[in-house]
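Trainee: Sequence plus the predicted model coming up.
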Amino acid sequence: MNTILILNAQVVNEGKIETKDVFVKDGLIDKIGTGLSGLQADNVIDAKGKYLFPGVIDDQVHFREPGLTHKACIHSEARAGVAGGVTTFMEMPNTVPNALTQDLLADKYEIAARTSLANYSFYMGVSNDNLEEALKTNPENVCGLKVFMGSSTGNMLVDNEQTLDNIFSKSSLLIATHCEVEGIIKANTEIYKQKFGDNPHPRVHPEIRSVEACYNSSSMAIELAKKHNTRLHILHISTGDETELFRNDIPLKEKRITSEVCVHHLYFDARDYETLGNQIKCNPAIKADGHKQRIFQALLDNKIDVIATDHAPHLWSEKENPYWSSPSGLPLVQHPLNLMLEFYHEGKISLERIAEKMSHAVADCFQISKRGYIREGYWADLVLVDLENTTTVSKENVYYQCGWSPLEGKTFNSTITHTIVSGHLAFENGQFNESVQGKRLLFER
């Protein structure tokens, strides 16, 4: 394993920004300090004027492999993430076939071991009839169980109340949930089909997948978790109403119920359907402007614990379909750090809080072993950022297999210059080094 010496970096870590040198050896952070320039290293990076963050840990992505590789694959999407500072991802089970058995879950880990430039973990899926199999999941090397309490993923919908009660009562693992009420969405769908016919404008999406559908489902999940003392993590909060369901009066490590917000629910709002249409159609829906303001405040107030992407690519030709047949999901894993740094440039969040919500808190929430912080003895997952240089998103520099981004034409006031994954310099000034793959996450549970 090569050694790396980073000199004169503004290290953003654990609530502080300090000028430090960082020496990486055998994949780990060996030394952090000043005056380390005399050390010999295979790669020396002068980071003067740049900011060194812990690598972004994205706890919710859809990389489409196996079975949907016409849209994306683990190799392509992990690579795109690394270009944007995402050193670690946790991927969802709604591939084809769904990851509903231990053998199918193991298959995904085998693919990642061969092809993923980023570190990885995969959720075990839970359906209405595989609880016994799901409970075999090893908590030390799998991030958690995923329950779809909504119609987002077809046959992975868990809509049986007794099944949900059994899952919440019997699982010792973290349960991550997609929360929307199927019945409300179906009723709204019938109303809007009668009202608008075969091709309504995508602006109806947040009215069909409504605030009520989200709030009622999240409330139900929280009630079940409180009843059984379950470790619950609710994904992609999209309404201000839901933020009132969460606590901020105890430290994150003591919470049994946590929550996540995705960058698109902070950045876009319902007005953007007018120009972007189906490009930003996703589940749960991007809501009216007031919701993103309330969600952002809840993030700052620690009612919402972590930031993710819910990266979910589809072909452009699929997105061009009429509203009813256009699939939900948008590709985002290449730009979450750029997006959050825009909020920093606007004075809405500090660099220290970005590192906390995208790295520290994710590691704490999932109890990830030796990641998420810039500490001696931890894995060297590091991202170097130039806050004085710009990045304009275009088809030419989007690395997703699907080849498009809803952010095309956007100029960010920051550039990701280097990404180090488990001590390997995987991305440097627009160039990839794919000679070493990322590592499987381990958990201290």
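Mentor: Received the coordinates, thanks.

Trainee: Every contact and neighbour count from this point should use C-alpha atoms.
Mentor: OK.

Trainee: what's the burial count for the closest residue to Asp301 other than its chain neighbours?
Mentor: Distances taken as Cα to Cα, 6 or more residues apart in numbering place Asn248 nearest to Asp301, at 6.9 Å, with adjacent residues excluded. Number of residues near Asn248 (other Cα atoms under 10 Å) recorded here: 15.

Trainee: next, the one to line up against it:
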Amino acid sequence: MKILIKNAHLVNENQIIESDLLIENDLISKIGKNIAGENVDQIIDASGKYLLPGIIDDQVHFREPGLTWKGDIESESRAAVAGGITSFMEQPNTVPNAVTQELLEEKYKIAAEKSFANYSFMMGGTNDNLEEILKTNPRNVAGIKLFLGSSTGNMLVDNPETLEKIFSSTKMLIAVHCEDEGTIRKNTEIAKEKYGEDIPVTEHHLIRSEEACYISSSKAVELAKKTGARLHLFHISTAKETELFRNDIPLKDKKITAEVCVHHLTFTSDDYGTKGNFIKWNPAVKTQKDKDGLWKALLDDRIDVIATDHAPHTLDEKSQNYLQAPSGGPLVQHSLNVMLENFKNGKISLEKIVEKMCHNPAILFEIEKRGFIKEGYKADLVLVDLNDGYTVSKENLLYKCGWSPLEGTKFQSKITHTFVNGFLAFENGKVSDEKHGERLLFDRD
């Protein structure tokens, strides 16, 4: 297939240029002005629209295997493609947990049949699976995931000796969820003394507090410095944690990197009153001061990546009382739209959005030939119209769980086309039934 995109504003490597782009099969074959349209299968006139590299989401929970009533690889990757996400990295806390090479490969087999987007799955760490961790292939697995907080039950890695062994033994990127279990338990007991079993969700950010996050994050950073490990901290949620990161060296030279999620850039603890459990995440959405600190660190490059931590639950599950309602929510269909809204409101540039959602995940994980608009790279692309908006409603959601914390939000921009490996996977509101997702590969020694 040859597809020619004409007159697009290409957003790439800190510049915006008007150009044509030719896709041949799965690759970007030519970028330039006035590319001839003979012998092509399709021409798309992108006049007035902006062409971005496909979004790479480095942290999602697509719930397959074992939790597929909440979501599955097919449903959630379909929603991701509609949201301009062409590649995702999924986490190991499915059922069974992906903590052996055999269980990890089972997930890859499912995705090979079901995924609309490109995929990679993290290998999970526990207190006793170091041998399995060390078998992980750096060429075709994104990294090792460790939960240093009780967010996921049995995957909590809380043995200091084990942690140090993992950090010092593997050369692979280690991604961590950081919350201090002892602090969370203590704060939960304080809340129970005050409210009994009927704790209001407005206490969530006080239970999973700044202190709980900082204690755990700072320990992980300290251990990475001690062992020389390659550490990536997921979903930073407090202003205080941003002090742990540097912006005085290029990303490719950083050994310790950080991610922020869309919900921590969007909501604050003031929103619990209206949104309730629908914005209950771990780590918790925190104060306006924290949100402001996260934005500052994102824009000054202490925080490197924007992701979603997409984690769907059913409406019934979310409608339980605070202690029973699970943490997490669906976001992949709307994360780019949220960031484009922040662009429209003058908070961030298009170039910076592309840097944090496309380029930096590719650099940080050393993804092969993705994340940039370059000749010879995979044709993972998203075309957006910045002057044609829509309102999020139940009717236009693609999540299996059927709800979004953003319902009723009016966006000023719209994703019109998403290409996955050169295939037009999403066009004007419809995801194609054909699946062209591929396993991500990584340029690592």
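Mentor: All right, it came through fine. Keep in mind the model is a prediction, meaning the values are calculated, not measured.

Trainee: Can you give me the TM-score here?
Mentor: The TM-score (TM-score structural alignment, normalised by the length of structure 1) is 0.99; 444 aligned residues with a Cα RMSD of 0.6 Å.

Trainee: rewinding a little: so the residue nearest to Asp301 of structure 1 sits right up against Leu300, yeah?
Mentor: No - under the criterion of Cα atoms under 8 Å, Asn248 of structure 1 makes no contact with Leu300, lying 10.2 Å away.

Trainee: Could you pull out the helices in the stretch 101-250 of structure 1 for me?
Mentor: 102-115, 131-134, 161-170, 182-196, 205-208, 211-228, 240-243 (DSSP state H, counting those that start in this stretch).

Trainee: can you tell which of those is closest to Leu276 of structure 1?
Mentor: When the helices of the stretch 101-250 of structure 1 are compared by Cα to Cα, helix 205-208 sits nearest Leu276 of structure 1, at 12.6 Å.

Trainee: mean deviation (superposed) between the closest one and structure 2, please.
Mentor: Compared with structure 2 after fitting, helix 205-208 of structure 1 has a mean deviation of 0.1 Å; criterion: mean Cα distance after the TM-score superposition for structure 1.

Trainee: how about that helix: buried residues?
Mentor: His205, Pro206, Glu207, Ile208 (16 or more other Cα atoms under 10 Å).

Trainee: With stretch 85-95 of structure 2 instead?
Mentor: Buried, per 16+ other Cα under 10 Å, within stretch 85-95 of structure 2: Ile85, Thr86, Ser87, Phe88, Met89, Glu90, Gln91, Pro92, Asn93, Thr94.

Trainee: ok, now which ones touch the second one?
Mentor: Taking Cα atoms under 8 Å, 6 or more residues apart in numbering as the contact definition, Thr86 of structure 2 lies against Gly54, Ile55, Ile56, Ala80, Ala117, Asn118, Asp380, Leu381, Thr418, Phe419, Val420.

Trainee: What separation do you get for it and Ile110 of structure 2?
Mentor: 17 Å (Cα to Cα, to the nearest Å).

Trainee: next one: the first one
Mentor: Taking Cα to Cα as the criterion, Ile85 of structure 2 is separated from Ile110 of structure 2 by 19 Å.

Trainee: With the third one instead?
Mentor: Here Ser87 of structure 2 is placed at a distance of 16 Å from Ile110 of structure 2 (Cα to Cα).

Trainee: next one: the fifth one
Mentor: Met89 of structure 2 sits 14 Å away from Ile110 of structure 2 when distances are taken as Cα to Cα.

Trainee: Could you do Lys344 of structure 2 as well?
Mentor: Separation of Lys344 of structure 2 from Ile110 of structure 2 (Cα to Cα) stands at 38 Å.

Trainee: try Cys178 of structure 2
Mentor: In terms of Cα to Cα, Cys178 of structure 2 sits 29 Å off from Ile110 of structure 2.

Trainee: Mind checking which of these two has more residues around it?
Mentor: Higher neighbour count among Cys178 of structure 2 and Ile110: Cys178, with 27 against 15, using other Cα under 10 Å.

Trainee: so how many other residues sit close to Leu245 of structure 1?
Mentor: Neighbours around Leu245 of structure 1, by other Cα under 10 Å: 15.

Trainee: dump the residue contacts of it.
Mentor: With Cα under 8 Å, 6+ apart, Leu245 of structure 1 has these contacts: Ser219.

Trainee: just Asn321 of structure 2 next, same as before
Mentor: Asn321 of structure 2 makes contact with Asp198, Ile199, according to Cα under 8 Å, 6+ apart.
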